Structures are given as structure tokens and as C-alpha cells.
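the following comprises the amino acid sequence and a computationally predicted model.
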Amino acid sequence: MLVITRKKGESLLIGENIEITISKIDDGSVKIAIEAPREITILRKELYTEVESENIEAIKIDMNILKKFKK
């Protein structure tokens, strides 16, 4: 993991086409602006984790239900 210190208005680049700019710093929170191509998906990690766990739950199957269809 890379840790970088930035001040309001400063940026960092990821690759050649993603720029992250610090736009506001308040008590305990930071607002960032992300400039990236439209084809790149940007998600908050907590949302990604929630969707991932819901997808795992959705594919769990009770095999007994399938056996009943076989009859």
C-alpha cells in the first residue's frame, strides 16, 4: 500500500488517465474528486463488499430443493 500526503487542491495520478484531487478537508473527512474514463467503474469499498457478500448468498443453493424437482 502506498501512503501519500496531499493538501487541498493537490492531486495524484494513477496510470495515465486517472487523477484524484483533494477538493475539501473538514473535521475528520476528506472530499476527493476523481477524473477517470467512463469505462472505469468507481465504487466505494463498503458498497462493493456488500454487493459481493449478497452475490455469495444468492448462489447458495439447498440441494434438497433440487432433488425434489428430480422426482
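Okay, I see it.

please count neighbours and contacts with C-alpha atoms only from this point.
Will do.

residue boundaries of the strands in this protein?
11-14, 18-26, 29-35 (DSSP state E).

centroid residue for this structure?
Ranked by distance to the mean C-alpha position of the chain (CA atoms, centre = their mean), the top residue is Leu43 at 3.2 Å.

deepest-packed of the strands of the chain, please.
Compared across these, strand 18-26 shows the largest average neighbour count, a mean of 14 (mean count of other CA atoms under 10 Å).

second one coming, line it up with the first:
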Amino acid sequence: MLVLSRKKDESIMIGDNVEIKILAVDGEQIKIGIVAPKSVKIHRSEVFAAIQEQNKEALSVSKSLIKQISKKKL
């Protein structure tokens, strides 16, 4: 892990096209802005974890259920 110190109005570059800007510091809370191409997906870590869990659950659907669903579409 890389640890950097930044102050308000300073930023960090990730690669050539992602910039993390420090917008405000208020006690223990920091407000950041992210400038990135629309093709870069950005999620809070708890949202990302929920998406990953939902994807795992979707993969565990039984073959019989898939067959039932496909028969109903025909």
C-alpha cells in the first residue's frame, strides 16, 4: 500500500487519466473528487463488495432453474 499525505486542493494521479482531488477536510472526514474517463468504474468499497457478492450468488443458480426459465421464454 502506498500512503500519501495531501492537503486541501492537492491531488494524486493514478496512471495517465485518473485524478483524485482533495476537496475538503473536516475533522476526520475528507471529501474527495475523482476525475476519470466514463469507462472507469468507480464504487465505494462497501458497494463494490455487495456487487461482488451478488455476482457470486448469480453464478450459483442451479442448472434446473436455468432450464425452467429458458422453457418459459419459448
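Done, it's in. Quick caveat, the model's predicted, so the values are computed rather than measured.

rewinding a little: would you turn the strands of structure 1 into JSON lines with distance to Met63 of structure 1?
Below are the strands of structure 1 laid out as JSON lines (distance: least, CA to CA, whole Å):
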{"stretch": "strand 11-14", "distance to Met63 of structure 1": "45"}
{"stretch": "strand 18-26", "distance to Met63 of structure 1": "45"}
{"stretch": "strand 29-35", "distance to Met63 of structure 1": "45"}
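
average gap between the longest helix anywhere in structure 2 and structure 1?
Identified as the longest helix of structure 2 according to DSSP state H is helix 45-59. With mean CA distance after the TM-score superposition for structure 1, helix 45-59 of structure 2 departs from structure 1 by a mean of 1.2 Å once superposed.

distance from the chain centre to that helix, please.
When distances are taken as CA atoms, centre = their mean, to the nearest Å, helix 45-59 of structure 2 is centred 11 Å away from the chain's centroid.
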